[in-house]
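> Only the shape, not the letters, is given here:
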């Protein structure tokens, strides 16, 4: 079997929104993230793909959204990514965010320590399930750097992606993929409350471990499969070093007869897609070349950025998109 390096952690999470303008307002104005790239869904050029991250879109900090204007409401269920975590530096930051969510009338829970770290669950305007998690005790993968022009003070700013939570119907299938194929380590478990009942979450980590390199899995076999829509997660991506390493992962999947996309050019990174046995979509993505490939640092996200292989379609692409003003105020 092809030898590969350990996955470095979470690269990005991609979700679905029905309204790019409201999405932009929430994630930049309320959450204080920077829009580092305003582009298109490369598989459907009629809709936006928005990338929010730290100051320059470092790997492991990107929360991205495909705009699907007619997306129905999500029917929550199993075999899906049921929560995305966002990292903050300290426990104190969560107190700031709890107050901020109250002021902005954002639906949120109380600060919790179920996973062994201080965390604060909340939802966006489309019921996207999100969790702020403190990095105060983190000793693994380092976070990013908040943008100094954010609406949120730098000391409380979001510094990257934390653990994703998967809900699956058959835990053993997901665990086998994570540990035997993808090289994750099973780290332990913890108890959490789900719909008023105590449930056990299983924790897996990769690379240096820590907040930015974990997957938490909950088994709920009694639920129907989630029907995705606005407010649901499309896929989670994990970090690989470069294109050479990505090629090794393609070979590894092929040797294990795991159906996959093969090499996919995304311009800002190179990708590989496949589904784990419960049907959740995974992506492996390279750390580079990054979002400053076609824009300067100071103006990231302000204009519609198209990979070179779409530039000859710019006029027709722009004609299909609703105008979205993302100029820095």
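Noted; the coordinates are in hand. Note that the coordinates shown come from a computational prediction; the quantities given were computed from them, not determined experimentally. Residues are numbered from 1 along each chain as shown.
> use CA for all of it now, contacts and neighbours both
Noted.
> Can you name the residues that contact residue 282?
With contacts defined as C-alpha atoms under 8 Å, 6 or more residues apart in numbering, the neighbours of residue 282 are 235-238, 273-276.
> One more: residue 242?
286-288.
> ok, of the residues you listed, which one's closest to residue 132?
The shortest approach to residue 132 among the contacts of residue 242 belongs to residue 287, at 23.6 Å (C-alpha to C-alpha).
> neighbours of that closest one, just the number please.
20 (other C-alpha atoms under 10 Å).
> Can you say which helix or strand has it in it?
Counting by DSSP states H and E, the element that carries residue 287 is strand 281-289.
> How far away from the center of its chain is that strand?
The chain centre lies 11 Å from the centre of strand 281-289; the measure is C-alpha atoms, centre = their mean, to the nearest Å.
> Also stretch 298-305?
Taking the mean of its C-alpha atoms, stretch 298-305 sits 21 Å from the chain's own mean (C-alpha atoms, centre = their mean).
> Take this one as well and set it beside the first:
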């Protein structure tokens, strides 16, 4: 059993309206599903992705209006990267971020690829990574419904970075339990800190990597707006997911058990540094209850919440 790559990343926002504006208007992502947190339906759960929200392209946000600002630190998912097709696309984005006053860094090589770091309006740590020199799992298809030229558009999720205090425990867990391989290392952006370790799964490549940062000088992260809640790994189908549940149980690894999220099936677990990891199937997909041409246009609810629609809609601020 192995994972085919990153499935999605789920983060926290305190302002769904501004979040929608940033990720749809500024980044040119498609809102592929406007729904609610199935465990707490009083809050929005927004899904952004490529033209149809393909697995491996989904960046999602839970809206928690009272969420405080994140105190950055250890035992966290500290960076989410987004793939673009070429190095030239990074020049386009650097200019766009300057014009739109989005905080950003300079174009820099990391792990053999050209990258551009930036932040959203809540301090969410993000990075664009070029696929020009990438080999491995394929990206998606950029949405053509924004003013971002499709040749420069975002085509999926790239490497996700974890920052941890006890790195050996995470390496052992990722390699011996989840089946990742060590690929290499690259220099940290922080002077005097250890190199970043690259782990990969499946075909490898940008869309199938976890990067590990070892820090002993940071407090534990206090999550809030601008933090990441969990990263999900791609499982081909429901049969494989059930095999993973059996495997985790046989190993004595605590997990949520099988959960039906309607658009995909999942199981949740924790790494040794208490970082939440989800295993999620590629299907059924976001066009299960909406036509592809109209994804994200109305509030979508899974069947078990449909009977509560009136109450749920009354408690949400319209987007």
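It's in. The structure displayed is predicted, hence computed values, not measured ones.
> If you map the contacts of residue 242 of the first structure onto the second structure, which are still there?
Among these, the ones whose aligned partners also stay in contact in the second structure (both residues aligned by TM-score structural alignment, their matches' C-alpha atoms under 8 Å) are 286-288.
> export these to TSV and tack on distance to residue 43 of the first structure?
What follows is those, written out as TSV (distance: C-alpha to C-alpha, whole Å):
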residue	distance to residue 43 of the first structure
286	19
287	21
288	20
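> quick one: the following helix or strand past the strand holding residue 287 of the first structure aligns where in the second structure?
Using DSSP H and E, the helix or strand that directly follows strand 281-289 of the first structure along the chain is helix 314-320. Counting by TM-score structural alignment, helix 314-320 of the first structure lines up with residues 309-315 of the second structure.
> cool, stretch 150-170 of the first structure as well?
In the comparison with the second structure, stretch 150-170 of the first structure aligns to the range 146-166 (TM-score structural alignment).
> hey, where'd the helices end up in the first structure?
With DSSP state H as the definition, the first structure shows helices at residue ranges 20-25, 91-103, 171-176, 243-255, 314-320.
> mean deviation of the third one from the second structure?
Following superposition, helix 171-176 of the first structure is found to deviate from the second structure by 0.6 Å on average (mean C-alpha distance after the TM-score superposition for the first structure).
> Kindly report the same for the fourth one.
Compared with the second structure after fitting, helix 243-255 of the first structure has a mean deviation of 0.6 Å; criterion: mean C-alpha distance after the TM-score superposition for the first structure.
> Now for residue 303 of the first structure, how many residues are close by?
By the measure other C-alpha under 10 Å, the count of residues near residue 303 of the first structure is 15.
> Disregarding residues adjacent in the polypeptide, which is nearest to residue 4 of the second structure?
Counting by C-alpha to C-alpha, 6 or more residues apart in numbering, residue 202 is the residue found nearest to residue 4 of the second structure once chain neighbours are left out, at 4.6 Å.
> what do we get in the second structure for residue 278 of the first structure?
In the second structure, residue 278 of the first structure lines up with residue 273, judged by TM-score structural alignment.
> and the gap between the residue lying closest to that match once chain neighbours are set aside and residue 244 of the second structure?
In this structure, residue 273 of the second structure finds its nearest non-sequential neighbour in residue 75, 5.6 Å apart by C-alpha to C-alpha, 6+ apart. When C-alpha to C-alpha, to the nearest Å is applied, the distance between residue 75 of the second structure and residue 244 of the second structure equals 24 Å.
> Neighbour count: these two, which is higher?
In this view residue 75 of the second structure and residue 244 are compared by other C-alpha under 10 Å, and residue 75 has more residues nearby, 26 against 20.
> Counterpart of the more buried one over in the first structure?
Per TM-score structural alignment, the equivalent position to residue 75 of the second structure in the first structure is residue 79.
> Run through the residues that contact residue 38 of the first structure.
Residue 38 of the first structure sits next to 48-51, 301-305 when contact means C-alpha under 8 Å, 6+ apart.
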